[in-house]
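Asks: take this sequence and fold it.
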Amino acid sequence: MLLCVPFAGAGPSFFHPWRELAGDRWRVVPVELPGRERRFLETPYRNVVEAAKNSVDDIVAELGAGARTVLFGHSLGAVLAYELVHLLGTRDVRVERLVVSGSPGPWTQRERRATGLPDEEFLARVEEFAGFRHEALDHPEMRELILPVLQADCEMHENYVPSTDDPVSVPICSLRGSSDGLVSADQGREWRHATTGGFGYAEFPGDHMYLVDRAREVLDLIEAESAGPR
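Replies: So this is what the prediction gives:
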């Protein structure tokens, strides 16, 4: 199974196209957080560790005991996936690999922040970070739904502190857009210190949100990595 953890503001539907692209290689299981899509009436989390702890039981039930599982997370999803690996390691879930994307190592604090800015400044900063503006934010009704979730997600990402200094034992592969202005190559490679297992690093053409256009290539790389040493 490929457990996919969304980035700030995103919901599980972002990964629905990945199901067809994955074919029979993976069963793609997106994590569904409060405040979005089917859970839009629920209050979004503002703390990564709390989000992981409160989500893990549902994830274990969805994956099933003994499931062969790879975790993928982009940006906010990367640190949330990292926390989930720690938790799943105490359950009967076989996490074989963690694939993180668009993220510095878990102990690196975000220097450029959007949390606490007025709405327009906040959106401008997020647009600067991501390299694009979601068209839904230009529609007042959709913006009213999306903005609080995006603000909560950014707050929990920018204030993230790992629950433990202990690295995970599963191999980690770190991915990055080659022209990402938010996460440097050196920061992407910081993840080698977050595992006692193997480490890999790869770049794709594009900026911070490269994966919007590179889903097939990302899945191909995940498959290749998962076929390698564990």
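Asks: for the rest of this, base every contact and every neighbour count on C-alpha atoms.
Replies: Will do.
Asks: report the central residue of this structure.
Replies: Most central residue of the chain, judged by C-alpha distance to the mean C-alpha position with C-alpha atoms, centre = their mean, is residue 77 at 1.7 Å.
Asks: where does that residue land in three-state SS?
Replies: helix (DSSP: H, G, I helix; E, B strand; the rest coil).
Asks: and it, what is it in contact with?
Replies: 4, 5, 6, 7, 8, 100 (C-alpha atoms under 8 Å, 6 or more residues apart in numbering).
Asks: the first one against residue 72, yeah?
Replies: Which is residue 4. Yes - the criterion here is C-alpha atoms under 8 Å, and residue 4 meets it with residue 72 at 4.8 Å.
Asks: which parts of whichever helix in the chain runs longest are buried?
Replies: Longest helix in the chain, counting residues (DSSP state H): helix 140-158. By 16 or more other C-alpha atoms under 10 Å, the buried positions in helix 140-158 come out as 145-158.
Asks: and for comparison, fold this next one:
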Amino acid sequence: MVLFPVDSDLWCRRFHPSPDAVERLVCFPHAGGSASFYFPVSAALAGRVDVVALQYPGRQDRRAEPCVEDLGVLADAVLDALRGQDDLPLTFFGHSMGALLAFEVARRLEREGRTIERLFASGRVAPSVPRRESLHLLPDDDLVAAVTEMSGTDALVLADEEIRRMALPALRADLHAVETYHCAPGAPLECPVTVLIGDTDPRTPPDDARAWQSHTTASCDLETFPGGHFFLSDHPKPVLTLLHTHHTPTRRPA
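Replies: From the prediction side, this is the model:
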């Protein structure tokens, strides 16, 4: 049972509406992240591609809603929010926690007989690779230090006490969701998977990233980019080029 509003407008943000789009890209934010993280992706692909950035409960304009501490519950809610969004060819892009969430939503969609063109899994080891972390249990100061070290959140922003007080509940809930996640047995995806990692990101060793292959019956490619865990923010151009290539009529079939 979904415990959260399923109003598509609450979940699905379109920064650059593209009424003539012929493909759709759904973007899943990282832990503590929001839809606005994908504004540059939307700006780069707008026109041909309908870029949908998900806004999870508990942050920004959804701050009054309860945060979600279970990845499966969140996946069920996103699934409901995306109903009717597969009238165009559908591609998923998720970064870090968002990659796991995109995987779980893709699983659910395929079980319903729906089709995903490709899953881009960014900055995350395969769902079956255990990650024994408990950042969500850290005191506030230690949690802020750990996240800042990954360059996921501007240290100056988190230094502001009011912003920090608003941001930490969503961050902690997201970390709880991903750190308590267990990949349940089930059929692998039928869509191809492209895994993206930063060449200096200690959180996504190449061998653990390649393990995504076991989660799809289609192809699984590994793309390495300069940068750390948030290489998409630090060096966006090559990632955007990859997405442009995927969303062109002449792209090669998987």
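Asks: related to what we said a few turns ago, could you work out the most separated pair of the contacts of residue 77 of structure 1?
Replies: Spatial extent of these (C-alpha to C-alpha) is set by the pair 8 and 100 at 14.3 Å.
Asks: comparing the two, which shows the higher neighbour count?
Replies: residue 100 (29 against 21; other C-alpha atoms under 10 Å).
Asks: and the more buried one, that one's in a strand?
Replies: Yes - counting by three-state DSSP, residue 100 of structure 1 is part of a strand.
Asks: can you name the residues that contact the residue opposite it in structure 2 once aligned?
Replies: Structural alignment (TM-score structural alignment) places residue 100 of structure 1 against residue 121 in structure 2. With contact set as C-alpha under 8 Å, 6+ apart, residue 121 of structure 2 has these partners: 93, 94, 95, 96, 99, 100, 102, 193, 194, 195, 196.
Asks: and residue 121 of structure 2, how far from residue 155 of structure 2?
Replies: 26 Å (C-alpha to C-alpha, to the nearest Å).
Asks: could you pull out the helices for structure 1?
Replies: 16-22, 48-63, 76-88, 119-130, 140-158, 185-188, 215-226.
Asks: can you tell me what part of structure 2 the fifth one aligns to?
Replies: Which is helix 140-158 of structure 1. Under the criterion TM-score structural alignment, helix 140-158 of structure 1 matches residues 161-179.
Asks: quick one: contacts of that stretch?
Replies: With C-alpha under 8 Å, 6+ apart, stretch 161-179 of structure 2 has contacts from 31-33, 58-59, 63, 67-71, 97, 100, 131-137, 140, 157-158.
Asks: if we use 6 Å, what do you get?
Replies: Stretch 161-179 of structure 2 is contacted by residues 31, 32, 58, 67, 69, 70, 71, 136, 158 when judged by C-alpha atoms under 6 Å, 6 or more residues apart in numbering.
Asks: after superposition, how close is that stretch to structure 1?
Replies: With mean C-alpha distance after the TM-score superposition for structure 1, stretch 161-179 of structure 2 departs from structure 1 by a mean of 0.7 Å once superposed.
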